[in-house]
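A.B. asks: Sequence and predicted structure, then a few things I'm wondering about:
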Amino acid sequence: MTHPGTLVLIMAAAVLAPLLVHATGRRVRVPLVIFEIALGIVIGPDVLGWAHPDEVVDTLADLGLSMLIFLAGYEIEFAAVRGDTLRRSLWAWLVSLAAGIGLAFLISGGDTFEAFVIGTALTSTALGTVLPMLRDSGELRGRFGTVMSAFGAVGEFGPVVAVALLLSGRRPAESAALLAGFGVITAGAVFWALRPRPPWFARLTERTLHSSGQFAVRFVMLLLACMLGLAEVFGLDVLLGAFAAGVLTRLVLHRAAPASSEEVLGKVEAMGFGFLVPLFYVVTGIEFDLDALIHDAGALLLVPVFLLLVLLVRGVPVYLLAPRDLDPTDRRALALFASTCLPLVVAITTIGVDQKLLGSDEAASLVGAAMISVLVLPLIATRLRSTTEKAGPADAAEDAEAW
């Protein structure tokens, strides 16, 4: 059983993090996840030594990771990212994967599985971090937001599939066969989700939204549990099941109870972002090997190296394969947003360390580089976008009127 003080410290850090975001927001916009991980490091063994995760806390953190990937799957609107934009985003990610594994193979000294871990981590995009920024600026529904959604969706989905294929410990052909079987069942579930739901589903959803029944929320949790269990049965990583559950949930809610879908999601997000997800990030900070990073010059030097590799591996293919109707400044902003990576880097490196495919020092270097990417790259991209907008005559006139 967990020591009650550890859980109290973790939740105290989770509460303190948004307060710090608010306090520093007037000077610099620091993503919430940075404070959550940083506070975890502070209360963890390498600094104050107050918090030491055990089996119960680790289980809750695993649920937090599943909820994070579930919500990432829910965010993706596949209907908005079809056609040429989706094809370009797929090719950009495949090029990134090939380049990432190739470069990681050199860094790892020829260790194939370590190269798979590092290379896959380098190709991810923190869509859950980028989309709120675009939503707040009113750009999510515009052309740039649609393109970013496509490239970000592939940057979320691609690494999850790659983890299932490359890091399962099986032969690639066997993993591909199991993944295909999982895909067939998931496709059947998608077909079921797209069918009209009986009227009682919407009525019961609305009737229990503000009661102890909470039918829709329980249904969503059942769907998540089923997809996690299905992935487990197929021997695939649970991240794939969580992602698929998020996609299915969006389809079901928008078809069955469109009037209540946003409120149901709000309740699920409250459970995720209010408890499980911050717990996962704080525990990530607690387990972060700061000692190895500080006292190992090689690991410390790898942080800027990995950050540069993220920009090269992920950013350059995105820039080159971005839709031609975007001007060069928007393409640079797109590349920077797409190179922003943290949640999946944490997840993939955690898997790598747990399977003894990656050293804790290298994992710390990768996570450190990803934290810098979240802190710096979106700010630069936002500045580029604001510069582009101010360059237009209409926007310049609006700015003049505002002043």
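C.D. replies: Nice, I can see it. Residues are numbered from 1 along each chain as shown.

A.B. asks: contacts and neighbour counts: CA atoms only from here.
C.D. replies: Noted.

A.B. asks: How many residues are close by Pro198?
C.D. replies: Using other CA atoms under 10 Å, Pro198 is surrounded by 9 other residues.

A.B. asks: For the closest residue to it other than its chain neighbours, give its distance to Leu384.
C.D. replies: Excluding its sequence neighbours, the residue lying closest to Pro198 (CA to CA, 6 or more residues apart in numbering) is Ala256, at 7.7 Å. Distance of Ala256 to Leu384, given as CA to CA, to the nearest Å: 41 Å.

A.B. asks: Check it against this one:
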Amino acid sequence: MSTTEIFLLAMLIIFVVPYAIWRLGRTDYVAPLVIVQIIMGVVLGPGVLGAAFPEYHKFVFNPDVVKTLNGIAQWGVMLFVMLAGVELDLKKVWTYRRESATTAGLALGTPLLFGCAAAALLMSYPGWMGARAAPWQFTLGTGMACAVTALPILVLLMEKLDFLRQPMGQRILRYASLDDVAIWGVLAIIMLDFERIGRQLGFLVAFTVLTFVFRRLMARLGQTDRWYVAMIWLIACAFGADWAGLHFMVGAFLAGVVMDADWFEQEHLDALFRNVLLTLMPVFFLSTGLRTKWDLGGHAVFFAGGLLLFASVGGKLAGAHIAGKVLKWKDGEASIIGWLLQTKGLIEIIFANILLDKQIITSETFTALLLMAVGSTMLTVPVVHPKLHRVRHRGLVNQASS
């Protein structure tokens, strides 16, 4: 078979298998399609399918096919991260800054501390810290992976639970938005390379200057031209960040965060987001699964994944309950907010991919973080749905303060 035919066979597997499991298994309540795709990415990787059928795995996922898949995955995830930046509404965060800063700070800081403690435990054993990582980078990077909230997946889950537009849903979006900015800021600190500090400062100065030019240009353009120029801006920012050593996904996020959502029609933004999830992100999930490793043994990786899951979920819940006490929330709100904010999904996987690319974590740590992301996201709807039902029954959601 030619490389093209093998590539198309791989694409067929990527799209058919997760969809068939999701649709025929009716997993949507526990595992939405995006989670099934992430799990299948792990199953199709070298640790599961590769171990069971090594010859078949090498034939389908040969180096030429993997390079092509990685290229598609990189473009898809750049678009996804850019859209996550565009969707941030920091104006509302500023309007409710005391409440937002208090909640976001506790909901980010507490799991960060829990995650750093888990990282310190893992660091005492060989095989978890990356070859090019300083101890502080591994600790902070792993801790932040436990603190991440997946804003785009959070939106999808709240739509599924039918309270995205409710006052509590809008509050949760504000908290997650502020956390999102902090996450990428911390990532930029972790990525700082003192051998390339001149390049990195140069990129940030150039980005700041060009942002003013870009925003003035976009304000004068028509709708069609805005989309085209936005793509050029995305590629330029991603290239500049990668050249500076900050990673192209940091550039993609910066490209999106300086765009105004009202430059584009909301339904077009929503359509692009869904189309990226439909057409490109399944390839990213598969390419992510191909990077998983179990060389330290399945028991060790699952133990690390469980430890990180405990740090992530426990930290978010503790932070949300502390915020609830400080801000005097109504009964039941802290638990719902904590469970929703612990949703990891795609952003944590993207974050972990960057740490792996920069050799801050090993493939085994990456696998454990991937398991943690899947577990935390799968827990969200089954746990929140009954809690939300009880809160709605008491009329708290519609009466919650905005």
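C.D. replies: Nice, thanks for sending it over. Values in this document were obtained by computation on a predicted structure and should not be read as measured data.

A.B. asks: quick one on the thing from earlier: more neighbours: which of Ala256 and Leu384 of structure 1?
C.D. replies: Neighbour count, other CA under 10 Å: between Ala256 of structure 1 and Leu384, Ala256 has more, with 23 against 18.

A.B. asks: Make sure the more buried one is actually in contact with Leu204.
C.D. replies: No: look at Ala256 of structure 1 against Leu204 with CA atoms under 8 Å: they stay out of range, at 10.8 Å.

A.B. asks: so who does the residue nearest to Pro198 of structure 1 touch?
C.D. replies: Contact criterion CA atoms under 8 Å, 6 or more residues apart in numbering gives 196-199, 201-202 as the residues in contact with Ala256 of structure 1.

A.B. asks: Repeat that for Met11 of structure 1.
C.D. replies: 275, 279.

A.B. asks: before we move on, back to that, please indicate which of the contacts of Ala256 of structure 1 has the highest neighbour count?
C.D. replies: Neighbours here are counted as other CA under 10 Å. On that basis the top member of the contacts of Ala256 of structure 1 is Ala202, with 19 neighbours.

A.B. asks: For the nearest residue to it once chain neighbours are set aside, give its distance to Arg218 of structure 1.
C.D. replies: Beyond its immediate neighbours in the sequence, the residue positioned closest to Ala202 of structure 1 (CA to CA, 6+ apart) is Ala257, lying 4.8 Å away. Applying CA to CA, the value for Ala257 of structure 1 to Arg218 of structure 1 is 14 Å.

A.B. asks: re earlier: how far away is the residue nearest to Ala202 of structure 1 from Tyr74 of structure 1?
C.D. replies: On the measure of CA to CA, Ala257 of structure 1 and Tyr74 of structure 1 end up 15 Å apart.

A.B. asks: Could you tell me how many residues sit around Ala270 of structure 1?
C.D. replies: Summarising burial for Ala270 of structure 1: neighbours were counted as other CA under 10 Å, giving 13.

A.B. asks: Sort out which residues of the helix or strand it falls within are buried, please.
C.D. replies: Assigned by DSSP states H and E, Ala270 of structure 1 falls within helix 261-271. Of the residues in helix 261-271 of structure 1, those scored as buried under the neighbour-count criterion (16 or more other CA atoms under 10 Å) are 261, 264-265, 267-269.

A.B. asks: before we move on, what about stretch 387-397 of structure 2?
C.D. replies: 387-388, 391, 396-397.

A.B. asks: Which of the residues you listed sits closest to Ala73 of structure 2?
C.D. replies: Comparing the buried residues of stretch 387-397 of structure 2 against Ala73 of structure 2 with CA to CA places Leu388 closest, at 35.5 Å.

A.B. asks: ok, the residue opposite that closest one in structure 1 once aligned to Arg197 of structure 1 distance?
C.D. replies: Alignment note (TM-score structural alignment): Leu388 of structure 2 maps to Arg385 of structure 1. Distance from Arg385 of structure 1 to Arg197 of structure 1, counting by CA to CA: 42 Å.

A.B. asks: before we move on, the earlier item: can you list which of the contacts of Ala256 of structure 1 are found in helices?
C.D. replies: Of these, the ones assigned to helices by DSSP state H are 199, 201-202.

A.B. asks: Distance to Phe273 of structure 1 added to those residues, as JSON lines?
C.D. replies: Rendered in JSON lines, the data for these read as follows (distance: CA to CA, whole Å):
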{"residue": "Pro199", "distance to Phe273 of structure 1": "31"}
{"residue": "Phe201", "distance to Phe273 of structure 1": "26"}
{"residue": "Ala202", "distance to Phe273 of structure 1": "25"}
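
A.B. asks: follow-up on the earlier one: mind putting the contacts of Ala256 of structure 1 into TSV with distance to Pro4 of structure 1?
C.D. replies: Rendered in TSV, the data for those read as follows (distance: CA to CA, whole Å):
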residue	distance to Pro4 of structure 1
Pro196	47
Arg197	44
Pro198	45
Pro199	45
Phe201	40
Ala202	40
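
A.B. asks: Could you list the residues in contact with stretch 241-251 of structure 1?
C.D. replies: Stretch 241-251 of structure 1 is contacted from outside by 66-67, 69-76, 157, 186, 189-190, 193-194, 220, 223-224, 227-231, using CA under 8 Å, 6+ apart.

A.B. asks: which secondary structure element contains the residue most central in space within structure 2?
C.D. replies: Nearest residue to the geometric centre of structure 2 (CA atoms, centre = their mean): Ile347, 0.4 Å. The secondary structure element spanning Ile347 of structure 2 is helix 345-357 (assigned by DSSP H and E).

A.B. asks: from the middle of its chain, how far away would that helix be?
C.D. replies: 7 Å (CA atoms, centre = their mean, to the nearest Å).

A.B. asks: and what of stretch 334-348 of structure 2?
C.D. replies: Offset of stretch 334-348 of structure 2 from its chain centre (CA atoms, centre = their mean): 11 Å.
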